[in-house]
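> Here's my sequence, what's the structure:
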Amino acid sequence: MSVLLRRSCRWCHLSRTEVVGLSQVDAPGRRCCSSVQVQGEVRVRFAPSPTGFLHLGGLRTALYNYIFAKKYAGAFILRLEDTDQSRLVLGAAESIEDMLEWAGVPPDESPRRGGPLGPYLQSHRLDLYSQTAQQLVRSGHAYYCFCSPQRLELLRKEALRSGQTPRYDNRCRHLRADQVQEKLDQGTSHVIRFRLEAGVESFQDLVFGWNRHEVAQVEGDPVVMKADGFPTYHLANIVDDHHMKISHVLRGSEWLISTSKHLLMYRALGWKPPTFGHLPLLMNKDGSKLSKRQGDIFIQSFQRDGVLPEALLDITTNCGSGFNTNQMGRRIDELISQFNPSKITTHSALLDLENLPEFNRIHLQQRIEDEDQCVLLIKDLQRQVREAHRAEIQEEEVLHEDYIRRVLHLRKGHITSLKELVSPNYSYLWVRPSFTSQQVAALTAEAPHIALLMLKLIEERGQQLTLDQLSTDLKRLSKQTKATKYREVMKLLRLALSGLQQGPSVAEMMVSLGPAEISHRFQKLLLLSETS
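Purely as a prediction, here's the structure:
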């Protein structure tokens, strides 16, 4: 398939030759208005490290890759970069894939699902990295480095002491072949470093435009193979992207400055690089960086708190870019259809999680109104009610599907999550309330009369309980009392129905509970008020 991405440019008065020569460091934000032609099959990847659990920033990167793949009928690959064995977190690898599936952005190929170009765990591809590193050594693009950790630490401290950025001094690149062989024969611990050379070519990033970073001027030669036989990110990611036939690399903008280094490796290996697009960072609303130490940014935390996955996807795209317009309430199919890569901007996306309840309210309402989704909500709410009120439920009818469906439809648009419905404010839906004769007497001496009026009203209405009719009925009923004002009548009815002083309207409570349960509660009120 062929995809054409067009980007306008306020610098288009420059010739193409002039634009290609620009350095992003010298001219940040300059973009060429030329089009980027993408040929062949679209394959993108999300490649997190299982050194921690999936958080919002990671989900956003995965989401943009997923949307891009589905927009252009391509494949979305999950690859776990687990080469830093010392920092792996138990269960993180499985959890990352679990959370992607929960969020509605499942990979087409992954460690769990498999695929034609696996394995999808880097620790299972060590031979491939070793072969590639040796190929670079043989071609003279990499070399063995025998510098001890102690020497490297001294270099770092000296650089900091003199106010410079720490960098390797490339000492071992100048060893003679016989010196290298002698150390190898002695079994001296070593790493393999890639030779950074001047003359970096510019590349056109899908987001940041033309870029070039002369990495050899500011960095020492990077390690590509560690002493333990595991590759570093710089080698492993280009080897995997090549062999997995990745067409586009969409990753965080923090990797933008490393791309020129990666392109040097592609050139040294004689491989065609993918097209790069670096996504702007997702940040807090005050502009501060999202931190993994913020416990509430992990996807498992949102799942536990009753946040709907589509609400998370909606808020992370709504605060960012990549769409012609932003609007609340978009589901994944709408995000895919409205996605426009040329609209991705370079400025950071500011995330205001205080708006998340509103996003969740909108998406919960959409689920309630969809019959298939509503059935799933009913099952989930049944489970939550059992867990929250197992010992208190007097009537199993409160767990019936029809009853819960009625509750959901009455409260849609008012609640932000299902968890609200099992909170104390809504316990009256599942458990009969407790109240005392003293509480009744404090409101009015006409409680027995009001209870009888309510029982008569329910008998007359039968099953035909509607909000509008009940609102009218309750106003008329209050006029049949002698000394009790409408406000006190409503307080008494609310007490009998819920045991609470505030909450949904009395009419809505009655419609939720139904005639039989209402009668039971007002019979209790009558009995209690008559014996007080």
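
> only C-alpha atoms for contact and neighbour calcs from this point on.
Noted.

> Tell me the secondary structure at residue 4.
Using DSSP: H, G, I helix; E, B strand; the rest coil, the structure places residue 4 in strand.

> I'd like to know how far it sits from residue 72.
Distance check for residue 4 against residue 72: by C-alpha to C-alpha, to the nearest Å, it reads 10 Å.

> neighbour-wise, which of these two wins?
residue 72 (15 against 10; other C-alpha atoms under 10 Å).

> Would you confirm that that one contacts residue 44?
No - with contact defined as C-alpha atoms under 8 Å, residue 72 and residue 44 do not form a contacting pair (10.8 Å).

> is it true that residue 59 touches residue 98?
No - with contacts counted by C-alpha under 8 Å, residue 59 stays clear of residue 98, the gap being 11.9 Å.

> Compare these two and say which one has the larger neighbour count.
residue 59 (23 against 15).

> can you pull the buried residues of stretch 104-121?
105, 106, 107, 108, 109, 110, 111, 118, 119, 120, 121 (16 or more other C-alpha atoms under 10 Å).

> Enumerate every residue touching the first one.
Contacts for residue 105 were tallied using C-alpha atoms under 8 Å, 6 or more residues apart in numbering; they are 62, 63, 66.

> Give me the buried positions along stretch 431-450.
431, 432, 435, 440, 444, 446, 447, 448, 450.

> Keep only those of the residues you listed that are in helices.
440, 447, 448, 450 (DSSP state H).

> thought residue 194 was touching residue 141?
Yes - with contact defined as C-alpha under 8 Å, residue 194 and residue 141 form a contacting pair (6.0 Å).

> who's more crowded, those two?
Using other C-alpha under 10 Å as the criterion, residue 194 and residue 141 rank with residue 194 on top: 28 against 19.

> now the more buried one, nearest residue through space, not along the chain?
Using C-alpha to C-alpha, 6 or more residues apart in numbering and skipping the chain neighbours, the partner closest in space to residue 194 is residue 142 (4.2 Å).

> among the buried residues of stretch 431-450, which two are most distant?
The two members of these with the most space between them (C-alpha to C-alpha) are 431 and 446, at 25.9 Å.

> Regarding residue 325, what is its secondary structure?
Going by three-state DSSP: residue 325 is coil.

> how near is residue 481 to residue 344?
Taking C-alpha to C-alpha, one finds residue 481 at 65 Å from residue 344.

> Break down the stretch 301-450 of the chain into its strands, ranges please.
349-351 (DSSP state E, counting those that start in this stretch).

> One more, so I can put them side by side:
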Amino acid sequence: MFVCFMRRTRWLRRVASRSACTRELEPRVRFAPSPTGFLHLGGLRTALYNYLFAKQRGGTFILRLEDTDQTRLVPAAADAIEDMLEWAGIPPDESRRRGGACGPYVQSERLQLYAQATSSLLQSGHAYYCFCTNQRLELLKKEAQRSGHVPRYDNRCRQLHPEQVQEKLSRGVARTVRFKLSAGTEPFKDLIFGWNRHDVASVEGDPVILKSDGFPTYHLASVVDDHHMRISHVLRGCEWLISTCKHLQLYRALRWTPPSYAHLPLLLNRDGNKLSKRQGDIFIQQFREHGTLPEALLDMITHAGSGFNSNRIGRRLDELIDEFNISKITTHSALLDLDKLPDFNRVHLQHRIDDEDQCVLMADELRRLVLHTHGSQMSDCDVLHPQYMQRILQLRKGHITSVQELLDPMYSYLWLRPHVTRQQLQEVTSEAANIIAAVIQLVRGHGSLVCTEHLNSELKLITNKLKNTKYNIMMRVLRLTLSGLQKGPSVAEMIVCLGEQEVCVRLQAALEH
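Prediction:
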């Protein structure tokens, strides 16, 4: 037993050294989701860390779809996953959509490879046919639960004689293929969790590697695919840490060199609970529809965890690539506070607005949203001019958390001219006409309207000159005239955003109706 252990240890160290020497220069990593659902925050983080690791080292990022569980596939999920990676700015270099030298990139199209590997394991004696029915396996499970033990397969079919196996095969008895787990532990060095060893054979039965329908289980499929796709490093969730010992046994049985492993800590809610897919608010499509910027989402999920030389709000993708450091990833769970997402989005929105080319794109997006929301009510098409859109974005940056926020009713004055009559204003105060006339004179002689503080001072001076008018009454008149609203942004803010010409048009129109 000790000799076998030492041989396994030497083998693992030898292949690890060989892997580091031959693969480190151009690493190949993969993100391998199952299209049984849509991309969520946890999956995005795993994909991002793989992407950062590859791009920092001039390597290749692969998207592989693990669809071996055909009963749980969700229509359109496969395309949606790749769509969201592209939207997030971390597209794969190789995938079903993009192609590549190591395809196909969908497991259901690689069944021949799994059959070949299974045949090799059967011939070498590392695997065997299992003819146990679902009913028997269910009885084993119930019996273990009754006795307070963890359910496990009892390896019964491992003891069948070759004649018994052939007889059942000739009769076409339904079967699976199981892998023979070796006793003892196979230590391996994880890039995050350090040296690990798990004697899986002492707590688990032999796992199924090929199901009765000819599809592999995750254990066989991931090993076969990683080998044939020349994956150098596997960055995946820490829930697979214990299973890695099984995978290393498979590599050894197939005489293949395993990749290096790095198991990422869990991504949890700030209260320490798991992110719930049932809530629906952790799926990437939802964030996109609500106006979240992809770079804000990437910044937030990396800010919540570890693995970077700094931890600050506002990091863009190129900065994340530069600062990524896998040796700095800690083993404790990353706590995600979604309430802080608006703060991240505000910062990254400001970055986009400050960038001339990005601002043009944002203005075009804002124009489409305004047309969709207010198009049927608009009487003044000048507000659709790109320069006006860009001006509004510049003036509101740092105040709004998303472009969609500018469609809120409190900002409707930016796109729609209110219909306010002189009579409505008179109901507020008999001094309405004098107030409007004084403000028109102020605005026309003010020049560039960019400073709300100075405007507020000037408006207070007007109140002092109009002896029968209180400041709050004047604000009500002006807010109603400019926006048609009783509550909303400050009057000075509205004047600055609308500009001299539009302010005068609205004030004059109220006097004439």
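
> Tell me the one among the buried residues of stretch 431-450 of structure 1 nearest to residue 92 of structure 1.
Nearest member of these to residue 92 of structure 1, counting by C-alpha to C-alpha, is residue 431, at 39.4 Å.

> Hmm, that closest one is touching residue 393, no?
Yes - the pair residue 431 of structure 1 and residue 393 passes the contact test of C-alpha under 8 Å, sitting 5.3 Å apart.

> Contacts only, for the aligned partner of residue 508 of structure 2 in structure 1.
In structure 1, the residue paired with residue 508 of structure 2 is residue 523, using TM-score structural alignment. For residue 523 of structure 1, the contacting residues are 451, 455, by C-alpha under 8 Å, 6+ apart.

> a helix runs through residue 523 of structure 1, doesn't it?
Yes - counting by three-state DSSP, residue 523 of structure 1 is found in a helix.

> and the gap between it and residue 445 of structure 1?
Residue 523 of structure 1 is 17 Å from residue 445 of structure 1, by C-alpha to C-alpha.

> And residue 341 of structure 1, by the same measure?
On the measure of C-alpha to C-alpha, residue 341 of structure 1 and residue 445 of structure 1 end up 70 Å apart.

> what's the answer for residue 49 of structure 1, then?
69 Å.

> before we move on, what about residue 370 of structure 1?
From residue 370 of structure 1 to residue 445 of structure 1 the distance is 47 Å (C-alpha to C-alpha).

> can you check residue 451 of structure 1 too?
From residue 451 of structure 1 to residue 445 of structure 1 the distance is 12 Å (C-alpha to C-alpha).

> longest helix in structure 1, by residue count?
Structure 1, longest helix under DSSP H: helix 371-389.

> who are the neighbours in contact with residue 458 of structure 2?
residue 442.

> Counterpart of it over in structure 1?
So residue 458 of structure 2 corresponds to residue 473, using TM-score structural alignment.

> got it, and residue 361 of structure 2?
Under TM-score structural alignment, residue 361 of structure 2 pairs with residue 376 in structure 1.

> Could you pull up the residues touching residue 349 of structure 1?
280, 281, 282, 283, 319, 320, 321.

> I'd guessed the last one sits against residue 345; true?
Yes - the pair residue 321 of structure 1 / residue 345 is scored as a contact, 6.1 Å apart, by C-alpha under 8 Å.

> higher neighbour count, those two?
Higher neighbour count among residue 321 of structure 1 and residue 345: residue 321, with 23 against 17, using other C-alpha under 10 Å.

> Around the closest residue to residue 299 of structure 2 other than its chain neighbours, how many other residues sit close by?
Of all residues not flanking residue 299 of structure 2 in the chain, residue 315 sits nearest, at 6.0 Å (C-alpha to C-alpha, 6+ apart). Using other C-alpha under 10 Å, residue 315 of structure 2 has 22 other residues around it.

> ok, now residue 76 of structure 2?
12.

> That one matches what in structure 1?
Per TM-score structural alignment, residue 76 of structure 2 is aligned with residue 91.

> repeat for residue 236 of structure 2
Aligned partner of residue 236 of structure 2 by TM-score structural alignment: residue 251.

> For residue 128 of structure 1, give its distance to residue 333 of structure 1.
Distance of residue 128 of structure 1 to residue 333 of structure 1, given as C-alpha to C-alpha: 38 Å.

> I misspoke; the intended subject was residue 387 of structure 1.
From residue 387 of structure 1 to residue 333 of structure 1 the distance is 34 Å (C-alpha to C-alpha).

> cool, residue 246 of structure 1 as well?
Counting by C-alpha to C-alpha - residue 246 of structure 1 and residue 333 of structure 1 are separated by 23 Å.

> the more surrounded of the two?
Neighbour count, other C-alpha under 10 Å: between residue 246 of structure 1 and residue 333, residue 246 has more, with 21 against 12.

> how far is stretch 368-378 of structure 2 from where the chain is centred?
30 Å (C-alpha atoms, centre = their mean, to the nearest Å).

> Oops, could you answer that again for stretch 48-66 of structure 1 instead?
For stretch 48-66 of structure 1, the distance to the chain centre is 7 Å (C-alpha atoms, centre = their mean).

> Not counting it itself, show me its contacts.
44-46, 76, 79-82, 84, 87-89, 92-93, 95-96, 99-100, 105, 107, 250-252, 279, 281-282, 290, 292, 297-300, 313, 316-317.

> Turn the buried ones among those into a named PyMOL selection, would you?
In PyMOL, this line selects whichever of the contacts of stretch 48-66 of structure 1 come out buried by 16+ other C-alpha under 10 Å:
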select buried, resi 44+45+46+76+79+80+81+82+84+92+93+95+96+99+100+105+107+250+251+252+279+281+282+290+297+298+299+300+313+316+317
